[in-house]
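1. Below is the structure, and that's it, no one-letter string:
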C-alpha cells in the first residue's frame, strides 16, 4: 500500500501486551482437542512398565524374586539396578539418589525395579507378584527424631546479623514459641508420565511431562551411558506441575528409558494416583522454634530462629528450598539482630521437593506467626505491629542476607488494602460478633508478602528462544520454558506479537524441545516469563531490526522513524502491509528468523555465607481474610478475602488474576485441609483423594476480591511486569493468622491469654487442639 499513514491508523491496533487474551490452547482444551503424553499415538510394539515398590521404610534389600511375575501372561521382562548401563545414582545436586534401590530401601514406596509387559494392567499385576526379601532396619520418620539422631541430608546452615543473644537479653519483652507446618501433595491433574522411544544409532526421543526437559535429557543420557546430544526430550504441555515435575519427572523418564533400552522397544510409564502419592516428594514439612525480643510498640529488637525441614531420604532440591526459607523468614520486616539456624533433616520418607513458593511459604509463615503472637501479648492490633516492623525506605532497608530492599511499596500498599477492605470497621464488627456468639467465633487478619524473584542458584537465570517468521507472515516461537497451564506460552506469544506489531493470533508457540533450545533452565522460581519472554523478545527484536533496516533503505528514513503496528509497517512516507514486506524481504535475502538469549542482570550470591543479591526484584502483595470457626467441632470456613497484589505492568490481566486466585486457594489448602499422615511404619496413609483433601468449589470464599497494584516494575523486566506464579500462594497465610485470631477470641472468652499454637494444616482436630479441647 502506497499511502501515507494517518493518526487513526497509528492508533487503530491494540497492543497484545496488556490485553486479556485467552490462554493459547484454552478453547481446544475444553473441546478435548489437545494432546497430553498419554494421548499421543503410540509406536507399534510399545510396552508398558509398572513399579516394584518397597513396603518397608528402612531395610536391607536381601533379594528380589521375580519368577512369579515373569511367568504371568504378557510379561516381557523385569528391570533392576543391574540393568542400568550407565550411572546408577542420579539427583539434582547431591548425587545421592539411586535410580533403583540397590542394597537398602529407604522409604515405603521406593522404586526397586520395573515389570514390563504388553498392557498396563498386565505390568501392574505382575509388579505386585514380585517377592521382596527385606530385613527391616530402624527408621527415622519425624523431624524431632532426625534432630536427636543428627540425621541430615545436607549440613546445617547458620545466618547471623548483629548480636541476637545480647538483644534478647536486653529486650523489654521476650517470647518463646514453637509450632509445625505440614507438607503438601502437588495433586496435578495429569499424573507423572514418560514415554521413551529408542531411535537409530543409539539416539532417543523422550516424551516427558516435565518442568525441566534439559535435566531429563541429562539424567537419561547419564543413565544410558550416552552423551547429551543422543537424547531429545519434548514436552508440549503438562496437566499441572506446581514444582512436582521439576526433578521428579526425571525419574519417570529414566525408568522408562532403562526399560526401553533393555527390551529394545518403546516403553510408556504412567503412575496411577496412589503410586504418584506413594513415590513422589511433597512440599517440605517444617518445625520451628523461636525466641523473640520486642519493645512496647511491638517492634522486634532481637530474634533467634530455628527452621528444621523434613527433607525425606535424599537431598533432591532441599538445599535451595531450605535456603529460600531462610531468605524469606524476614518476609516484609527488618530484623536487626537475628540468628537463624536451618536444619535439613533426613528421614525415611519420600524425598521432598520443589513446590510453589519453594521454601518461601515455610519462611514467611514463621515470622507472620511471631507478629501475631507479639500483637496478642501487647494487646495491640496486629496490622499496626506489622506496619511498625516493615522494612524502611531510606533506612532499616537491608535484609539479613545483605540485600538492599530498593523497591518497597508496602508502606503504601498496606494502607490502601486497609482502606479498601474496610479493615478497621470489620475488626470492630468481628469483635462485636465474638462478644455475642458463644460457639461460632470469627477472626480477621491482614498479612503482606515480599517474595524474591530469581533462581537463588545464579547459573539458572538464563534463557534462550527462537523466533521464525515465515513467508506468509505467520510467526512461530520456541523457547526453553514449559507450559503447565500457567499461561507462559500465551504471554510469550503476546510479547513477540507486540514486538513485531502483528496480531496475537498470528503467533504460535511450539513444544518445548531440547533439540531446539539447549541447556534450558527449569520453568520454576516464578521466572518463566521473565526469562523466556525476554529471550523471545530479543529474538523478535532482531527480526524487527532487520525488517526496519530494509524498509528504511526503501524510504530513505532513519530507523527510529519505522513503526510496527496492527500488521503494518509504517514510515513517515508509506504504510506497508506486514505480509508484503516479509515476502519482499525474503526475496531480498533478509534473515527472517533469529535466536534470543537473556541472562538476569545484577544478581550475585555466595552460597557458603547465604549473602549477596540473590533476587533481581521483589514482588509484593497483601491479603485481608475473614474466617469463622465452630468451637465445638473445630470446623472452619473462609468467609471473605480481599487481595491487593503487585504484578507490575500486567502482560495479561486475566491470566494474572487466575494465578492469584489459584495460588491463594492452593495456599489455603496447604494451611487448612491438606493433611499428609504417615503411620508408625512409615506408610503414607493419605495417598488418595478419599483421604487427602484439596479445596473444592464449596471451600472458595463467596467474597474473593482481587485488585492490582498499578505500578510498573522498577527494574528493566519484560514489559514492566512482575512474576505472579508463586507470590500469591503466601497471601493465604492471612487465613492461618485469621484462624489463630478466632481461636484467640474463643480462648480469651474463657480466660486463657497465652499465645495460640496452631499446627498447620488447621484441620478440625488441630483447631480443637489449639482451643484446648482435644489432646
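-> In hand now; what should we look at? Nothing here was measured: the structure is a model prediction, and the numbers come from that model.

2. From now on I want contacts and neighbour counts done on CA atoms only, so please keep to that.
-> Noted.

3. Tell me which residues of the biggest helix by length in the chain come out buried.
-> As assigned by DSSP state H, the longest helix anywhere in the chain is helix 534-555. By neighbour count on 16 or more other Cα atoms under 10 Å, the buried set for helix 534-555 is 534-544, 546-552.

4. In addition, the following structure is provided for comparison:
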C-alpha cells in the first residue's frame, strides 16, 4: 500500500504546473515499447559492430603475445583494434589517467579489454572475438580486501581521515566500549539497458556519438583525447537511458571510445553494445568494504567516541574512488553526533574490475556502519535500538559534523517521532518479542532507522549546470539542458519548471535530447543534483526570455511591469489579455530575441579537503523507515512483511515522480542488503555475471504492506528550485532498516549477543549468523 499525496497537499504550493503529479514524459512510450534507446536508433547504412576481446582465464599479468590472425580471417571482420591503433591518448579514466581503453603491456583484472573486433554484424564480431589468443605471464591476483592488505601493495589512492578530539583517551574512559568488524558487499548496477554507443564519423575527422551515458561531457572529453581532435569535433548525445544508477557516469566512456575508434579506422558508423555477461564482467560495481571500528558510550547508549576504519576494495584503478570513499566518510555519522572521532579510509588496489559510482556514491556504506553501531550498543546495553538512535541524534549544541559543517536544518527527530507513531513501532515491537519467545524456528524483527544525506557534489566545481531555451512564435518552447534522463523523471520535472515560468501548459514544452552540441561543459547527472542544478539553469534561461517579453509589453501597451503576469497560456497585460504565442509573435516581429542560455552554480559551497573542513553540502535530505521482517532459522529465508516510509522531499516538484523514486530506491537498497551478492573466485573471475547467478529483487520481493508518505516539510531555502529537495539517492538508504530488522530477528535467538551478520543478509549469511548465535 502506498500513500499518495492528497490534492490539497500538492495544491498548497502556489504554482500552476510545479507540484502537480504529472506522468513521466516518456511513460506512454515506455508502455508501448516505442521509447528509443541507443540500440533502437535506426542504424545508418553501412553500420559496423564492435565486440570486445579479452583473456578468458587470466586475471593479471604481463601480456606475452597477442595472436589475432584467426580473428581477422573470419568472413565479415573488417578490422581488429588494439592499443596501437589509438591515434591519441589510450585512456578512458575520469580522474588520474589509469584506465586504458585497450590494455597494452599487461592485464590488471579478469575481463580487461585487450582488443576489439569490428565486423559487419554483431554476431560475427562476438564469435570472432572468442578466437583471439592472449598469452599471459600469469600472476596471483589480489581479489579481496584481505589479499590487498597482505600484499602491502601501493593503494589506489592515499589514505584520508577526519579527526576530532582525543579518541584513544575517550575510548579508554568510556563506561562501555564496543569493538567490531564486518563486511559490506558490493552491488551490480543491473540497468535494464546495458552499455551501448553508436558512433557516426563526420567529414573532418570528428564524430557524433550516441551514448547511454550519465555524463555526455565526460564521453566527449575521452573521445577527443583518444582521437587526438579538439573537444568541439566530438558531439555526444543521449535522449534516455534504460537505467544508470551511477554505472554510466564514468563507465560509458570506454564503449563509446571503441565505437568511435572503429568509426575513425573504417570511415563507417560503428556500434558497440555489450552482452549482459560481458557488461557485468567488464564494468565496475558498488565498492565493497571491511569495516573495523571501536565505540565508547555511557550507560544510556550516548556516544563519547568513535574510531572507524573503512577498508575499501577499489579495484585496479582509481576511477571515482576518491569521491566515493570520501562520501562514505561524510556519511559515517548518518544522523548522529560523534563528540570525539577518528574516521579513516583506506583505498585498496585489487586485481578486480575498478569499482565505480553507484546510487548513494559511498554514502550507503557509511550509513550502514552507523546503524550497525547503534544496534551493537543496544544489544550490549539491552536497550531498544530506537532509543539509542534518538539519544545520539544531532541537536542544538551537538550539531557539528565530523568534517566541520554545522547541521542547521535537522528534522530527523521530528520525522522519527512521527513515523514511530504512525507505524505503531512500540506496540509492534512488543508483539514481535512475544512472538519470538513462543516460536522456535521462525523469528521476526523490526527496526526504525533515519537517513540524513548531504546534497551536492563534494568536488565543488561540479555544482554547476547550463540550459538552452527557445520560444517559438506559436508559443511552443524548446528545452535543452545538461541533465540526462535515466528513467528518474528529470526531464518532466525541468519541463514543469519551464512551463511554470511562462505560464503555459506542459504540453507546449518540447523536451530534447541531452547533447554537448547545445549545452557544453556539463556535470554528470549524479549526486541527486539533477533537478536542483538543471531546474535552476532552465528557470534562469526562461526568466531571461520572460523579462524580454515583459519589457516589450511595457513599451507596447504602456503599462507597469507589475501589471503583467503569465498564467494559463495567457499573458495578462493590465486590463488586456493575449495568448502567450501571440505575444511571442509580436515580440519576434519587433526583433526581440526569444532564445537564451541559462546557468546556475550552487552557492555557498566551500570545501578544503586538505584541512577536512568546510561546507561540502548545500543542504541535507532526510528520511526514516520502519521495516518488519520474518526469517526462517532452518533455511535462512527472509521476507519483508511491512515497510513504513516517511521521506522529506521539501516542496515536491512532482509528488508522483518523487514517490516512485522513493519506492524504487528502497527496493534497490533492499536488494543490495539482502540478496545481491558478488562472488569472485580466487583467480579473480566474477562468478555471478548473469541473471542466472545474480539475484535482484523482483515483484514478489516487494513488501505486501508498503506505506510511503511524503513528510510535510517547509522545504529548502528560497534560493533552491521551488524549495524542493533531491530524491534520487537518499531513499536507497532507507533500506538499511530492513538489514537492521534481520539483525534484530537473528538477535532474538540469544539476547545480549551481537549477531555476526554480514551484508548482504543472504540466506547463507543469515544461517551463518544463526549458527553462531546458537553456539
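-> The structure has been received and is ready for your questions. Just so it is clear, the model here is predicted, and its values are computed rather than measured.

5. Onto which residues of the second structure does the longest helix of the first structure map?
-> Under TM-score structural alignment, helix 534-555 of the first structure corresponds to residues 536-557 of the second structure.

6. Comparing that stretch with the first structure, how large is the average distance?
-> Stretch 536-557 of the second structure differs from its equivalent in the first structure by a mean of 1.2 Å after superposition (mean Cα distance after the TM-score superposition for the first structure).

7. And for the alignment partner in the second structure of residue 498 of the first structure, the neighbour number?
-> In the second structure, the residue matched to residue 498 of the first structure (TM-score structural alignment) is residue 500. Using other Cα atoms under 10 Å, residue 500 of the second structure has 21 other residues around it.

8. Tell me how many other residues crowd the aligned partner of residue 717 of the first structure in the second structure.
-> Correspondence of residue 717 of the first structure to the second structure, assessed by TM-score structural alignment: residue 720. Residues lying near residue 720 of the second structure (other Cα under 10 Å) number 18.

9. what does residue 120 of the second structure give?
-> Count around residue 120 of the second structure with other Cα under 10 Å applied: 17.

10. if I line the two up, what does it land on in the first structure?
-> By TM-score structural alignment, residue 120 of the second structure lines up with residue 118.

11. Would you mind confirming that that match makes contact with residue 50?
-> No: under the criterion of Cα atoms under 8 Å, residue 118 of the first structure lies out of contact with residue 50, with a separation of 11.1 Å.

12. Now do the helices in the stretch 501-650 of the second structure.
-> 530-557, 580-589 (DSSP state H, counting those that start in this stretch).

13. let me fix that: the stretch 201-350 of the second structure
-> 216-227, 252-266, 276-282, 321-330.

14. now these as a markdown table including distance to residue 172 of the second structure and mean neighbour count?
-> As requested, those are exported to a markdown table (distance: least, Cα to Cα, whole Å; neighbours: other Cα atoms under 10 Å):
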| stretch | distance to residue 172 of the second structure | mean neighbour count |
| --- | --- | --- |
| helix 216-227 | 49 | 26 |
| helix 252-266 | 49 | 27 |
| helix 276-282 | 46 | 20 |
| helix 321-330 | 23 | 24 |
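
15. Of those helices, which is nearest residue 587 of the second structure?
-> Across the helices of the stretch 201-350 of the second structure, residue 587 of the second structure has its closest neighbour in helix 216-227 (34.5 Å, Cα to Cα).

16. Could I get the contacting residues of residue 349 of the first structure?
-> 57, 106-108, 141, 312-313, 682 (Cα atoms under 8 Å, 6 or more residues apart in numbering).

17. Assign the most centrally placed residue in the first structure to helix, strand or coil.
-> Nearest residue to the geometric centre of the first structure (Cα atoms, centre = their mean): residue 356, 2.6 Å. Following DSSP: H, G, I helix; E, B strand; the rest coil, residue 356 of the first structure is assigned to coil.

18. what's the matching residue for it over in the second structure?
-> Counting by TM-score structural alignment, the partner of residue 356 of the first structure is residue 359.

19. Outside of the match of helix 534-555 of the first structure itself, which residues are in contact with it?
-> 465-469, 479-481, 494, 497-498, 501-502, 559-561, 564, 573, 583-584, 587, 592-600, 720-721.

20. Inside strands: which ones of those?
-> 465-469, 479-481, 564, 573, 595-600 (DSSP state E).

21. burial of residue 231 of the first structure, as a residue count?
-> 25.

22. er, residue 700 of the second structure I mean
-> 8.

23. swap in the one 4 residues further on?
-> Residues near residue 704 of the second structure, counting by other Cα under 10 Å, number 14.

24. How about residue 230 of the first structure?
-> 17.

25. Contacts only, for it.
-> Residue 230 of the first structure neighbours (Cα under 8 Å, 6+ apart): 202-204, 221.

26. Aligned counterpart of it in the second structure, please.
-> Matched across to the second structure, residue 230 of the first structure falls on residue 233, judged by TM-score structural alignment.

27. What are the boundaries of the strands in the stretch 301-450 of the second structure?
-> Secondary structure of the stretch 301-450 of the second structure (DSSP state E, counting those that start in this stretch): strands located at 303-315, 340-349, 442-455.

28. Tabulate those strands in TSV, adding columns for distance to residue 29 of the second structure and mean neighbour count.
-> Converted to TSV, those look like this (distance: least, Cα to Cα, whole Å; neighbours: other Cα under 10 Å):
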stretch	distance to residue 29 of the second structure	mean neighbour count
strand 303-315	38	26
strand 340-349	43	24
strand 442-455	31	26
